Every structure is written in structure tokens, then in C-alpha cells.
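Trainee: Here's a sequence, model it:
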Amino acid sequence: MGPDYSDPNTNAATFAYNPDNSDGAAAVGLLAWRNAYEVPAEMNEATVAATLEQDADARAAMYQDIQRQYQAEAPSCRCSSASNRSACATASRTGGAAAPFRRSCIVR
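Mentor: Okay, here's the model as predicted:
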């Protein structure tokens, strides 16, 4: 089984592309716009350029650069996955041993 998003532009266009952060843009299809993240012009331009690049190696390098820019510039919220049991399913429901339910995110 491979990754959920086989093309890196799926993530770049989601997180590192928002050419118009104004309310009037109404760019509801862009996650960065919905979160009011004003993506720097250079990152917007790099995302568009990487989308158009035909050489696979050059394109991969471009997306790596976008990722580094995003990690250095973008606001983020760190979440940790807890391994504490909050409930336990019965063996009959899971078809075997009891399985713990886990909390998906704890903000610290």
C-alpha cells in the first residue's frame, strides 16, 4: 500500500499555495486561504513552477525546496499522539484480543 497522496503537488497546493489571502478572494478550495495563511509570493511561485516542471528529478528537488521553505516559514501547531487507553473494545467486537482506543491528538 502506497501513500495517500502520490503526487507531491497535492500537499504543496494544499499548504504552500494561496495567491490571494483577501476575504474577497473567497478561495474556499485552498486550505491555506481557509486558515488565513498568507503564503509568501516566492512559495506561491515555486509551487506553480514545480507543478509545471516536466523533469522528474528537477521536480522532486523543487518540492523538497518548497517543503524546506514551508517548514522554516509557516505557522504550525505541534500535536502528539498519546498511547493512553481511554476505552477498550471487547474481544468479541474485534474478533480477537481486546484493542485499545487511542486519542488522536493532545495539544500541549
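
Trainee: contacts, neighbours, all on C-alpha from now
Mentor: Will do.

Trainee: Any idea how many residues pack against A61?
Mentor: Counted by other Cα atoms under 10 Å, the residues lying close to A61 total 12.

Trainee: Tell me if I am right that it is in a helix.
Mentor: Yes - with DSSP: H, G, I helix; E, B strand; the rest coil as the criterion, A61 is part of a helix.

Trainee: Give me the distance between it and T47.
Mentor: As for A61, its distance to T47 is 12 Å (criterion: Cα to Cα, to the nearest Å).

Trainee: for Q69, same thing?
Mentor: Q69 is 11 Å from T47, by Cα to Cα.

Trainee: More neighbours: these two, which one.
Mentor: T47 (21 against 15).

Trainee: Next, the buried residues of the helix or strand encompassing that one.
Mentor: Element membership for T47 (DSSP states H and E) is helix 41-52. For helix 41-52, the neighbour count (16 or more other Cα atoms under 10 Å) marks M43, N44, A46, T47, A50, T51 as buried.

Trainee: now the other sequence, so there's something to compare against:
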Amino acid sequence: MTYVIAEPCVDVMDRACVEECPVDCIYEGGRALYIHPDECVDCGACEPVCPVEAIFYEDDLPEQWLPYLTDNADFFDELGSPGGAAKVGPTGYDAPLVKSLPPMATGD
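Mentor: Predicted structure coming up:
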């Protein structure tokens, strides 16, 4: 089991979760953040600091955002398991679902 970042993060990417993650398993795409399913230790530190409430434990993922479970995993198909997001940095690409979304309102 792992945590998943869903649609509220798209085009927001606040990064508070990245700062809070003790194992550096939250990677930056072009429009969203992604939690590596094999590197996440299920500590839950990221969930309460997300200002847009986009992070869910896999079993608690709302039905409307279930596709993000697969999309988060798909993000790592090419990247693999590098063992830490800091050494990778921003990737500039996104998983298929996020890539297909229209730009999201940022509230600015």
C-alpha cells in the first residue's frame, strides 16, 4: 500500500509534502507531484501538510480519483526507482492522465 496524489495537486504543486517526506519519495513532474509506490514507507507525514488535500492513503482514495492510483505508478515506468527524488530533481514530464488534463485554475 502507498499514498497517492490526486487531481487537486495538478498545476498547484505546493511542495509542502516534499519537505515533510522523511524518505524523499515524492517526485516532481511537469504539472503534478507523484509518490513512488515502492519507496513510500506509508508514514503519512505528507498527508496533513497538503494545502489542497490531494494526498490520500491508497485505501481511502475517493472513487472519483481512483485513476490516479494507476497514473501515479505509471509516472515511474520510465524513471524506475532512483532511490530519492532530490537526486532526480524536476522531471518535466507527467503520467498520461495528468498530461491529458486541461490547465487547472490556480486561484490567482
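
Trainee: Drop the TM-score for these two in here.
Mentor: Comparison of the two superposed chains (TM-score structural alignment, normalised by the length of structure 1) gives a TM-score of 0.32, and 58 aligned residues with a Cα RMSD of 4.1 Å.

Trainee: Nearest to S80 of structure 1 among the buried residues of helix 41-52 of structure 1?
Mentor: Closest approach to S80 of structure 1 among these (Cα to Cα): M43, at 27.6 Å.

Trainee: Surely that closest one and D65 touch.
Mentor: No - the criterion here is Cα atoms under 8 Å, and M43 of structure 1 misses it with D65 at 9.3 Å.

Trainee: still on that earlier bit, okay if I get the buried residues of helix 41-52 of structure 1 as CSV plus distance to V107 of structure 1?
Mentor: What follows is these, written out as CSV (distance: Cα to Cα, whole Å):
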residue, distance to V107 of structure 1
M43, 28
N44, 29
A46, 32
T47, 30
A50, 33
T51, 34
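
Trainee: ok, so of those, who is nearest L31 of structure 1?
Mentor: Relative to L31 of structure 1, and with distances defined as Cα to Cα, the nearest of the buried residues of helix 41-52 of structure 1 is N44, at 13.5 Å.

Trainee: For that closest one, give its distance to A91 of structure 1.
Mentor: In terms of Cα to Cα, N44 of structure 1 sits 51 Å off from A91 of structure 1.

Trainee: Could you do I66 of structure 1 as well?
Mentor: From I66 of structure 1 to A91 of structure 1 the distance is 46 Å (Cα to Cα).

Trainee: higher neighbour count, these two?
Mentor: Counted by other Cα under 10 Å, I66 of structure 1 and A91 do not tie: I66 has more neighbours, with 20 against 11.

Trainee: Quickly find the element holding the more buried one.
Mentor: Per DSSP H and E: I66 of structure 1 is located in helix 56-73.

Trainee: Buried residues of that helix, list them for me.
Mentor: By 16+ other Cα under 10 Å, the buried positions in helix 56-73 of structure 1 come out as R59, M62, Y63, D65, I66, Q67, Y70.
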